[in-house]
Structures are given as structure tokens and as C-alpha cells.
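**Q** next comes the sequence, and after it the predicted model I'd like to discuss.
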Amino acid sequence: MKDKKLGDGAHQAMLGGEKKPKVTTKETDRADEYEALQSFLRSISSTATLPPYVKGETFSSFRGVFNQCLITCAVLVLAAGAGHPIGFSAVALPQLMVENSSMKIDEEMGSWIASIHSAATPLGSMLSGPIMEAIGRRRTLQCTTLPLIIGWIVIATSVHNGVLLFGRVLCGFAVGVMAAPSQVYLGEIAEPRLRGLLIGTPFVAYSMGVLYVYALGGVFSWRHVALLSMVLPGLAFVALCFSPESPTWLARRGRFHDAMAAMARLRGDPDIAQRELHELVNAREKEKARGEHSIKFLATVTRAPVLKPLLLINLFNMLQILSGSYVVIFYAVGIFEESGGSLDPHVAANASALVRLCVTVIACILLLRLTRRGLVMISGVGTAVCTLSLAYILFQGKVEGLAPPVFILGYVAFNTLGFFLLPGLMIGELLPTKVRGLCGGYIFCLFNAVLFGFTKLFPIMKAKLGMAGVFGLFGASSSLATVVLFLLLPETKGKSLLQIEQYYQKPNILWVTRKKASNNQEV
């Protein structure tokens, strides 16, 4: 009964039925926000007659879809620039280790050059949450281009290993800051039917950025590669100047008219934009009426609707790292070389980047057709089969022929199909609106901290276990990740962000118990 009264109160506030509260000195900000809300609601009062959502979906006009894709392209340019530092170590290390190199390094320094990027990324990820909540998603993405460009300049002009490492730190910091805002931004501007595709496309650009660096490394020196890597971040900054801010962020900041302008541009139809924004503001007011709006961050993340998706995302991220998704990018040439086979390691590394790019494109298209869970299950099973099969072959002894590179390329393909895209999808879809920005930053912070440790220790692990043991670990982690996702991952295809939040507000934990939990809730 109490919840019903609170909900009714929020509904009356939405209709402007409550009288304006008396303003005191301490309540000036609250009164200003109240007045802005009432002004906004009066301007879209016609939304009271609009039909409700059908299965949580909003269909934009052709103009709206075009605008969403155009804005996504601006993020894609930046995402491709973020892929450059990841792939750079694979082309720079072989050049730096040759005898006539001007900055010759040993294997220990090489591991630092490969892993230091991931050591700096957690700091950027930790700061990205507060930054994007304070200045917005779009501005945060623009700010990341500056340290990224400076980092490449430092790398290209370095004359000492320490300077090179500092440049890698700057690039890693920039990539850490941009990781969460890009996924959150695309998740908040996209309509439900396009959200999976738009959130997945940055991984296409990311893979293209890695391939771009691999290709340049086969033609130019590592210094020239660093200089050419500055082009895309500069273009991204300019493109983002013409993009709107996230309507969700604007509405939660009380900037309702700005949110309406941004939503109208993204949906291409004022009526559709009004209805969606009205639902968003209504949910926000009900949240305030329940007293949840003012709960501190730590208390909020320990609540079940937030804690359940947060634990799932972090658990999968750890298993994904152990499955080798990123280590294969950092040490591509070396892994192909030590696994054996008749294919040239440099050619095989370029082939892996090309496979990753093509499969990412295919995965984004499949997200429009297949369910999230179906795509992830195919990815998990395929990844486990390829890695465990390769581990068995390598355990028999050194293998010639095409078997090792074919299995590695198959592993890259299946891993990219679902596992590679899933972290971004989960952050953009599973986290509640009020903590999406902050939690997204902290998730990437933990992810990159563990990734740094795993990347740094990879040479030691490889020496102790051998390549057979390494791929055995990849296979075991992939298998466990598949089981975890089968049990816990909800299906979000075609669901609005509000519907996904409501799923986690129910007492279900396993996906198979959702119907029983839903029936109990209704009773």
C-alpha cells in the first residue's frame, strides 16, 4: 500500500497536480529543478494521450535511424583509434628486438611495453565514471582524444625505453577513459531494436584499428606507425562536435528541454521522442518518490537490482581475460610462431586481425536476427572446442602444417563472435540508468587491472606451461564462461532499458527461474 501511494504521488507530480513547494534558501536548486520539470511537462502535455510502449520498443523514423547511425560513426572513428595502441606492441616488439634496432630491448622490457598499456588503463577507467557523470558522455569522449594524440607523439619521438613506456601509459589512460562512455553513450541514444547493433559496432572499428596497425607495421617502422595513429583521434574530436549529448544524462541532470531536443533528433519524430522521454522522466520521478534517488553510490550498488548484473559482468570479464581474448592480440606474432605450423607468423597475425574484423561485422548483423544468448552460446562452445583441440594437438609435440594456425584463427573467430562483444553489450544494457556511468567506469577499471597482470605474466606462464598448457587454460576458461552465461545471462534483445531494469528488480537469479519469479511477483 505504501508503494502504491508513493507511485501515485509520483504520477501526480508528473501531471503537475502537486502544488509548487515553498522555496527556501536550502531548497533553491530543488525548486529550480521542480520548475524546469513542470515547464517541460506542460510543453509535452499531449503525451498523456500517446499510446504506451509495445513490448518496450520505440521505432524511429528513417531520419531518426539515419541520425543514430551517423552519431555512431563518430564514436566508431574514436573506437578505431583506441584499437591502435592495442595492436601496436605486436608490430613494435619484433622491430625493437632485432640487433640493429636503435632502441634494442630484451624480452623483459618487451613484456613491459606490451602490458604497460593495460596498467594505465584502469586509472582512466576509474576516472571515466565520475567524469562522464559530471560533464556528459559526449564531452568525455572528446576529452580522451588529447592524451591519446600526445601519447603517440611521445612514442614516435622517444629515444629511450622509459620515454616509450610513458607514451604507452598516456595512450592506455586515454583508452581507459573512453571505454565506458562509448558503450554507455551508444546504449542511451539507440532505440531497442538497433541497440545491439550500435553497441556492437565499436568492436568492428576496434578490430579495424588493430588491423590498420598490423598492416602499417608490415610496411613502415614503428615510429611512422605511431605518427599515423594520430589521424583518427583528431577526426573523432571534430565529428563529436556535431553530435548531441545523451538524452538520458540530460534528463537526469534536470535539463529536460535539452533532452527533448536531443531525443527528437535521435528519433526523428517529435511524438515518439515525447513518449520515450516522458517514460524516462516518469521512471526518474517514481525513483525519487521511493527515496532511491538520494541513496549514496555504495548503498546503491549493494542493492539486488544493481548487484546482480554487476557481479555477472565482472565474473564474465575475468573469465574472458583468462580465455586469452586480448593476450592473443598483444602477442599475436609470438603466439603463432611458438605454436608451430607452416604459415608465416606475420602473415598469420595479419590474418587473425582480418578474421577478427570480418567476424565482428558478421556478429553485429547477427545481433539483429539472433538472440543475445544464442549468439553467446555459439561463441562459447566454438571457442572452447578450438582451444582444447589445439591444446591436445600441441601436447603431442611440435606440429607442422596448417593445423595450429587454423585452430588459432578458428579460436579468434568464435571468440570474437560473442565473447569479444558481450562486455560492451552488458554495460550498455544490463546496468540501471542511475549507476550506468559510474559502474561502467569501475568495471573497466577492474577489467584492465586484471588484464595488465595477465598480460605481464603471460611470458612466464608460457615458459612454465608451454603453448599446450596456455591453450588448455584458454579452453577451460571459455568452457566455464559459457556455463556461467547460460545460467545467468538474461535475454535483452528487443527489450527497453526500463524493462531490463525491471527484470533485475524481481527475485530471480538464474535465467531459467524468471517465469516462476515473475508469477510469484504477480501473486
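**A** The structure has been received and is ready for your questions. Numbering: from 1, shown residues only.
**Q** only C-alpha atoms for contact and neighbour calcs from this point on.
**A** OK.
**Q** gap between the two ends of stretch 234-248?
**A** From its first residue to its last, stretch 234-248 covers 27 Å (C-alpha to C-alpha, to the nearest Å).
**Q** ok, structure two:
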Amino acid sequence: MAINEDIENRETRERGVREQLLVPQEKDQAGQDEGTDKGHPWMVYFSTFVAVCGSYEFGTCAGYSSPTQDAIVEELSLSTAEYSVFGSILTFGAMIGAITGGPIADFVGRKWTMRMASAFCVAGWLAIYFAEGALALDIGRLATGYGMGVFSYVVPIFIAEITPKNLRGALTAVNQLMICAGVSVSFIIGIILSWRVLALIGLIPCAVLLFGLFFIPESPRWLAKRGRQKEFEAALQKLRGKDADISEEAAEIQEYIETLQRLPKASVLDLFQRRYLSSVIIGVGLMVVQQFGGINGVCFYTSNIFEEAGFSSSVGTITYAILQVIVTAIGAALVDRAGRKPLLLISGTGLVLGCIVTALSFFLKVHDLAADAVPILAVTGILLYIAAFSAGMGAVPWVVMSEIFPINIKGVAGGFATLVNWFGAWAVSYTFNYLMSWSSYGTFLLYAVINAAGMVFVITVVPETKGRSLEQIQAAINRE
């Protein structure tokens, strides 16, 4: 009975919060954005810059192995199997980071969690730099993978919790942009630098992040959840500007936090309770769609795909690296204007078309038809696929994940969704070569079907979160 009363009370409060926010929404339309009256959120931009250094570090970790493979194998006399372990163990470290990152972020705060992730990455890079054999390489790679997994959760969550709703989508999408930048830069400079020097380069974003964390506030929503009222108000004021009126936003956050704290503390099993199930289906479902549509298979083996199609692998891969950064930047700029769902649907359409065009190129090659068209179709299909993924499916699921979970389950649910994401990354990258051996064009047709199913999921299940506060999003989901 007590739990039912809590749930009813929560729903009543959420309806009240939603009704109270109708007036602020009208203010937003008049050009006075949430929490920024008479203030300027420069601290939001600076805090986001500091946080996305973790995203860039994520990218340097992911992009390290591709340009360094031949040099590491030659210098340390590694077998193919030993280097395969070195490459793949990153994903296992990231899975562990995904499992533990959420609860740690809820316990010690978002800033200390980013410090911890940076420490693991620093230790990992140093282990790789000083490595004289496979064991040190693997330990270093596992450590950087763990830090990368934690960053993949805590950075978008932190950004979503500090930004006003009119900026949240674009600034959260910068997370994916910086990941792409880290991967692309590592690939390009890795062609020039030695693998040990490239490992030292990986320390730079960690150093910037650790230094910057001294100057930015903790997440106000996390402080409110921990009952640190004065620090909560001070952090929110610092983020919104010293002359900004934060009373309305602070009251909204505080009321919602108090309502959620009346409910029992969430565990993994609680995620499947009715009141959380919609959020979990949306957040986890988008991660499934993102990964099982084939992105890691395509990205990890881009060079091989171009070679098999008879196109220059170096030209194709560098073009891919530049293209994904440009398109991701465009997507980040549009996510708060176009909305989350339109970008996901445009992205999904491009992914399906890219897979079909690539499948057609391999079908023609297998059946010795139109040989001159095979490289052109392969390049067109892969670049269309990468551009489409970068436009929406790469960044938007992380944006929505950071928005969709109630704060009392955000650690557990975010960790679970990130774990699913990394499991999907491993599964797709592991099975890609087997699928290509089975049928090269069949592989891309399979990915086309999965991406088409993902579009159906977005249309029928995923809500539009553009222009809503985190509290409004929860009220809408629970009402629905």
C-alpha cells in the first residue's frame, strides 16, 4: 500500500510540475531560455569543453590500434593472435567500465568519476608506452578500455545535467563529435608518429580534463539528489550566470528529486518494473539499433572493405575519417533545431541505402558483373553509410539516453544501456569477418534489414525530447 501511495503521489507531483512549466515554456518561445534570464551560460560551455576532453580521450583509445598494428607487431614480434587480443581487450575493459561507471558516478559524483576514468587511461597509456611484450600491452589496453567505458557513460550524463534544455541536445551531441575527432586524428597522425609517441599523445586530453575539473562545478542535479542544498544552488547559479534567476529551475529540480527519493533505491531488477520500463526500452533499444546496424564492423574493417572492392584503402579510410567529423559536427548543430527523431529517421534512411548500395557492389563482384562499377558503388555505399551514421545514429542515442532515465535510476540504467552498447560493439566486430565469409552482399543486406527495423522502433517507441527539461520528459513518459 505504501509503495502504491508513493507512486500515486509521484504521478500527481509530476503532473503538477508539468502544469507549472507551461508558463516557462511560453517564456522560452519568447526568447528567454531556461535559467538564463539576465545571465550568460559561459560556464556551461566551458564545463562541456572540459567534459568532452573525456570523449576525445575515448576516441584516441578507439583509434589507436588501427595505424599502429604493423609497427607493434614488428617491434615486439607479436603473433597475429597476440595482437588480436591486444585489439579486442579494449572492448572488454569498456564493458567493465560500463557496468561500474554508473554506480560510481552516483556515489562519488560526476567529476570524481571523470577523474578516476582519466587515471585509468593515464596508467594504461604509460603501460603501453613502456611495454616490452604482450602482457604489458594487454594490461595497458584493458586499463584504457575501462576508462573509455566509464567516459562513454559519465560524459553525456554530466553534460545533460548541467545544460539548459535549449542547449542540451547540441552540447550532448558534441560528445560524439569529439569521439569521432579523437579517432580520426589518431588515425592520421598515427601514420606519421611511432606507436610509443602516439601512446604519449593519448595523455594530453587526460591532462586537460584533470586540470579543467578544478574550475567547473559538479552536476547540480547530482548535488540535489545527495541533499547538498547550498552546493546545489551555488553550482546552478555558477552555470547559469551570476545575474540569472535560477529560482524556478531550482524549485523544479528540487521538487522532482524529492519525489523520486520517496521511492525505493533502484537495482538492476527494478529497471524492469512497470514505472521504469518505458525509459529502459527507449534507452536500451536505441543502443541495440545503433550497434547491431553494423557500425563497428564497417568502421573496424573499412580498409579491408575498400581493398576487396578494388579501391585504395588509404584514400578511402582518410576520406571516411574526415567525412565523419564534418557530418557529426553538422548533426550536433541541428539536433536542437531539427529534433532527435527527425535526425534518427534521416540517419536510418541513409544507413539502409548505404547498406543496399554496398551490398549491390559485392553482388556484382561475386557474379562478375559490371566490374568497373564495383569500386564506385562500394565507396559510395560505405561513405553514405558513414555519413548517415554520423548525422544521427552515432550521437542521438547518447543524447536520448542522457535525457530519458529518471535520476534515481540513471546510474543503474545508464550503466546497463552502456553495457548493451559495448556488448553490441563486440558482437558486431567479432562476427563481421565470419558474415563476410558467408556472404559479402548478404552481410550488408542483413544490416539494411536491422536498420530498417530500427527506423520502425524510432517511429513507434522513441519520444521527441527536444525543448523539454529532464523533469518534463519524465512526466511525459510516465503519463503516456
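**A** Received the coordinates, thanks. Keep in mind it's a predicted model, so treat the numbers as computed, not measured.
**Q** superposing both, give me the TM-score.
**A** Superposed pair, TM-score by TM-score structural alignment, normalised by the length of the second structure: 0.89. Supporting alignment: 462 aligned residues with a C-alpha RMSD of 2.7 Å.
**Q** Arg303 of the first structure matches what in the second structure?
**A** Arg303 of the first structure maps onto Gln273 in the second structure when the alignment is built from TM-score structural alignment.
**Q** no no, Asn317 of the first structure
**A** That one, Asn317 of the first structure, aligns with Met287 by TM-score structural alignment.
**Q** what number of residues lie near its match?
**A** As a burial measure, Met287 of the second structure scores 25 neighbours (other C-alpha atoms under 10 Å).
**Q** give me the element it is part of.
**A** Assessed by DSSP states H and E, Met287 of the second structure sits inside helix 274-292.
**Q** what lies in contact with that helix?
**A** Residues from elsewhere that reach helix 274-292 of the second structure (C-alpha atoms under 8 Å, 6 or more residues apart in numbering): 270-272, 393-394, 397, 400-401, 404-405, 413, 416-418, 420-421, 424-425, 428, 447, 450-451, 454, 457-458, 461-462, 477-478.
**Q** now which residue in the second structure aligns to Ala119 of the first structure?
**A** Checking TM-score structural alignment: Ala119 of the first structure goes with Phe92.
**Q** leaving out sequence neighbours, find the closest residue to the residue nearest to the spatial centre of the second structure.
**A** In the second structure, the residue lying closest to the centroid (C-alpha atoms, centre = their mean) is Trp398, at 4.3 Å. Nearest non-adjacent residue to Trp398 of the second structure, counting by C-alpha to C-alpha, 6 or more residues apart in numbering: Pro156, 6.7 Å away.
**Q** tell me the counterpart of the one you found in the first structure.
**A** For Pro156 of the second structure, the aligned position in the first structure is Gln183, judged by TM-score structural alignment.
**Q** what residues of the host helix or strand of its match count as buried?
**A** Following DSSP H and E, one finds Gln183 of the first structure within helix 161-189. In terms of neighbour count (16 or more other C-alpha atoms under 10 Å), helix 161-189 of the first structure has its buried residues at 161, 164-189.
**Q** with the second structure superposed, average distance for that helix?
**A** Compared with the second structure after fitting, helix 161-189 of the first structure has a mean deviation of 1.1 Å; criterion: mean C-alpha distance after the TM-score superposition for the first structure.
**Q** which strands and helices sit next to that helix?
**A** Secondary-structure packing of helix 161-189 of the first structure (3 or more C-alpha pairs under 8 Å, 6 or more residues apart in numbering; DSSP states H and E): helix 62-96, helix 107-135, helix 137-156, helix 192-217, helix 247-252, helix 422-429, helix 433-488.
**Q** what's the angle from the second one to helix 433-488?
**A** Right, the one you point to is helix 107-135 of the first structure. 130 degrees (axes from the mean of the first three to the mean of the last three C-alpha atoms, to 10 degrees).
**Q** list the buried ones in helix 107-135 of the first structure?
**A** Per 16+ other C-alpha under 10 Å, helix 107-135 of the first structure contains these buried residues: 109-133.
**Q** what do you get for the third one?
**A** For helix 137-156 of the first structure, the neighbour count (16+ other C-alpha under 10 Å) marks 137-142, 144-156 as buried.
**Q** equivalent range in the second structure for that helix?
**A** With TM-score structural alignment as the criterion, helix 137-156 of the first structure aligns to 110-129.
**Q** contacts for the matching stretch, please.
**A** Stretch 110-129 of the second structure is contacted by residues 51, 54, 101, 104-105, 136-137, 139-148, 150-151, 154-155, 158, 195-197, 199-200, 202-203, 206, 209-210, 213, 218-219, 222 when judged by C-alpha under 8 Å, 6+ apart.
**Q** give me the mean distance between that stretch and the first structure.
**A** Mean for stretch 110-129 of the second structure is 1.1 Å (mean C-alpha distance after the TM-score superposition for the first structure).
**Q** tell me how far that stretch lies from the chain's centre.
**A** Relative to the chain's own centre, stretch 110-129 of the second structure is displaced by 18 Å; criterion: C-alpha atoms, centre = their mean, to the nearest Å.
**Q** over to stretch 366-381 of the first structure?
**A** Centre-to-centre, stretch 366-381 of the first structure and its host chain are 17 Å apart (C-alpha atoms, centre = their mean).
**Q** Provide the aligned range in the second structure for it.
**A** Taken onto the second structure by TM-score structural alignment, stretch 366-381 of the first structure occupies residues 334-349 there.
**Q** residue in the first structure paired with Lys466 of the second structure?
**A** Lys466 of the second structure maps onto Lys493 in the first structure, by TM-score structural alignment.
**Q** check the gap between that match and Leu312 of the first structure for me.
**A** Where Leu312 of the first structure is concerned, Lys493 of the first structure sits at a distance of 18 Å (C-alpha to C-alpha).
**Q** more neighbours: which of the two?
**A** For Lys493 of the first structure versus Leu312, the count of surrounding residues by other C-alpha under 10 Å is larger for Lys493: 20 against 16.
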